[in-house]
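Engineer: Pasted the sequence and its predicted model underneath.
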Amino acid sequence: MSNYSTLQKDFYRESGKWLSTFQIWKKFFSPNLHFIYLLRTTQKHPKHTLLGKVWRVILRHYQIKYGFQIYPETQIGEGLYLGHWGALVINPKAKIGRNCNIAQGVTIAQANRGKNEGVPEIGDEVWIGPNAVIVGNIKIGNNVLIAPNAYVNFDIPSNAVAIGNPATFTLNENATSGYINHKIG
């Protein structure tokens, strides 16, 4: 799988098939996949170069059009899956691991004061449900399911399910089983 680009790995998560460049272009009618393409392409170009500036303008247009506030500076692992489009906000300093699913309405934000001042770091194979809020200098482990509408402002260990507002968690070895499909190895 190392011969495939990050973009191909992102698109693999949607269909479970390795796609050619032409097949990727055919999927542009899906706003979430179109945005992933633009994000990954923008991430390839340094900010200070002409191409970097052009791609950032294009990406900004589609951030507004689709409602995805994800910046090219955000560190996101391979296999990103955006289940639906609209109203998604991710702080550019956040770190997100591989094979993560992020639903609509999610906020991954910075805390500007208090004991958790800073931004979240999210592990691999994390499923984040609709309208969940993850805020502060916290660590979310691997294989974690964050339920819809959960408010998480503390560390969540690996192999856990977080639910509620404020969130509580329970350990579960199969936390994301059936939620994260077509994983990149």
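Structural biologist: All right, it came through fine. Residues are numbered from 1 along each chain as shown.
Engineer: When you work out contacts or count neighbours from here on, use the C-alpha atoms and nothing else.
Structural biologist: Fine.
Engineer: Can you work out which other helices and strands pack against the helix or strand containing Ala162?
Structural biologist: Assigned by DSSP states H and E, Ala162 belongs to strand 160-163. Using 3 or more Cα pairs under 8 Å, 6 or more residues apart in numbering; DSSP states H and E as the contact test, the elements touching strand 160-163 are strand 144-146, strand 168-171.
Engineer: Comparison target below:
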Amino acid sequence: MENFKKLKEFIYADLFRYTGRPKCTKLLLECYLRKPGFKFLFWMRCCAYYSKHKSPVFYYCKWRYLHYSYKFGLQIPYITFIDKGFYIGHFGNIIINQRAIIGKNCNISPGVVIGQSNRGVKLGVPTLKENVYVGPGAKLFGEITIGENVAIGANAVVVKDVPDCGVVVGVPAKVVSFLGSFEYINKKI
């Protein structure tokens, strides 16, 4: 995030995904106090911004970010590229590799791992495009691309690319339809 305006834009986009209402300071405070996922995202975004601007405020932000990371069981490095409108439905046991790329309006559920593959032809980390829903317990590994409007079912293990609007389930995950994530992703920015 280059400037403070961009930081606010990202925070209010995340807020919209949680509330579906336009930005306002009262709403921000209410969501911060009631939604653990949003509280974590707030400090994660602040860490990402202040780390690039060499501000002493960064150390306070990082302390809050680490506190909520441990408290809510979220292992998402603040340097991970996560676009606007990120939504953590329920906190707990979510692990995302710092080199993963996550597009706009993505939903992540508890028990999700977006990790790195250290060998084979898919050496690397996943890229999730816009409007992706990742169900509870799903695991995504390797240099794979998850297309736009994809829904990944609960406990699926995804190790291959998924085309746009695909719905994948199983171990290993297979495309079962092309109905996409349209019913899972609401309040798009």
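Structural biologist: Good, I have the coordinates. Just so we're clear, the structure is a prediction, and the values are computed from it rather than from any experiment.
Engineer: TM-score of the superposed pair?
Structural biologist: The TM-score (TM-score structural alignment, normalised by the length of the first structure) is 0.92; 181 aligned residues with a Cα RMSD of 1.6 Å.
Engineer: Can you find the partner of Asn97 of the second structure in the first structure?
Structural biologist: Using TM-score structural alignment as the criterion, Asn97 of the second structure maps onto Asn91 of the first structure.
Engineer: which residues sit in contact with the residue nearest to its match when sequence neighbours are not counted?
Structural biologist: Counting by Cα to Cα, 6 or more residues apart in numbering, Asn91 of the first structure lies nearest to Ala109, which is 5.3 Å off, once chain neighbours are set aside. Contacts were defined as Cα atoms under 8 Å, 6 or more residues apart in numbering; by that measure Ala109 of the first structure touches 89-91, 94, 119-120, 133-136.
Engineer: measure Ala109 of the first structure to Glu117 of the first structure for me?
Structural biologist: Ala109 of the first structure sits 10 Å away from Glu117 of the first structure, going by Cα to Cα, to the nearest Å.
Engineer: and for those two, which residues touch both?
Structural biologist: Gly136.
Engineer: What lines up with His45 of the first structure in the second structure?
Structural biologist: Under TM-score structural alignment, His45 of the first structure pairs with Tyr50 in the second structure.
Engineer: so how far is Tyr78 of the second structure from that match?
Structural biologist: The gap separating Tyr50 of the second structure from Tyr78 of the second structure is 11 Å, by Cα to Cα.
Engineer: what do you get for Val112 of the second structure?
Structural biologist: From Val112 of the second structure to Tyr78 of the second structure the distance is 17 Å (Cα to Cα).
Engineer: just Pro110 of the second structure next, same as before
Structural biologist: In terms of Cα to Cα, Pro110 of the second structure sits 18 Å off from Tyr78 of the second structure.
Engineer: cool, Val150 of the second structure as well?
Structural biologist: To Tyr78 of the second structure, Val150 of the second structure is 24 Å away according to Cα to Cα.
Engineer: So which of those two has more stuff around it?
Structural biologist: Taking other Cα atoms under 10 Å, Val150 of the second structure and Tyr78 do not tie; Val150 has more neighbours (30 against 20).
Engineer: what residue of the first structure matches up with the more buried one?
Structural biologist: Checking TM-score structural alignment: Val150 of the second structure goes with Val144.
Engineer: what do you get for Leu74 of the second structure?
Structural biologist: The pairwise alignment with the first structure assigns Leu74 of the second structure to Phe68, based on TM-score structural alignment.
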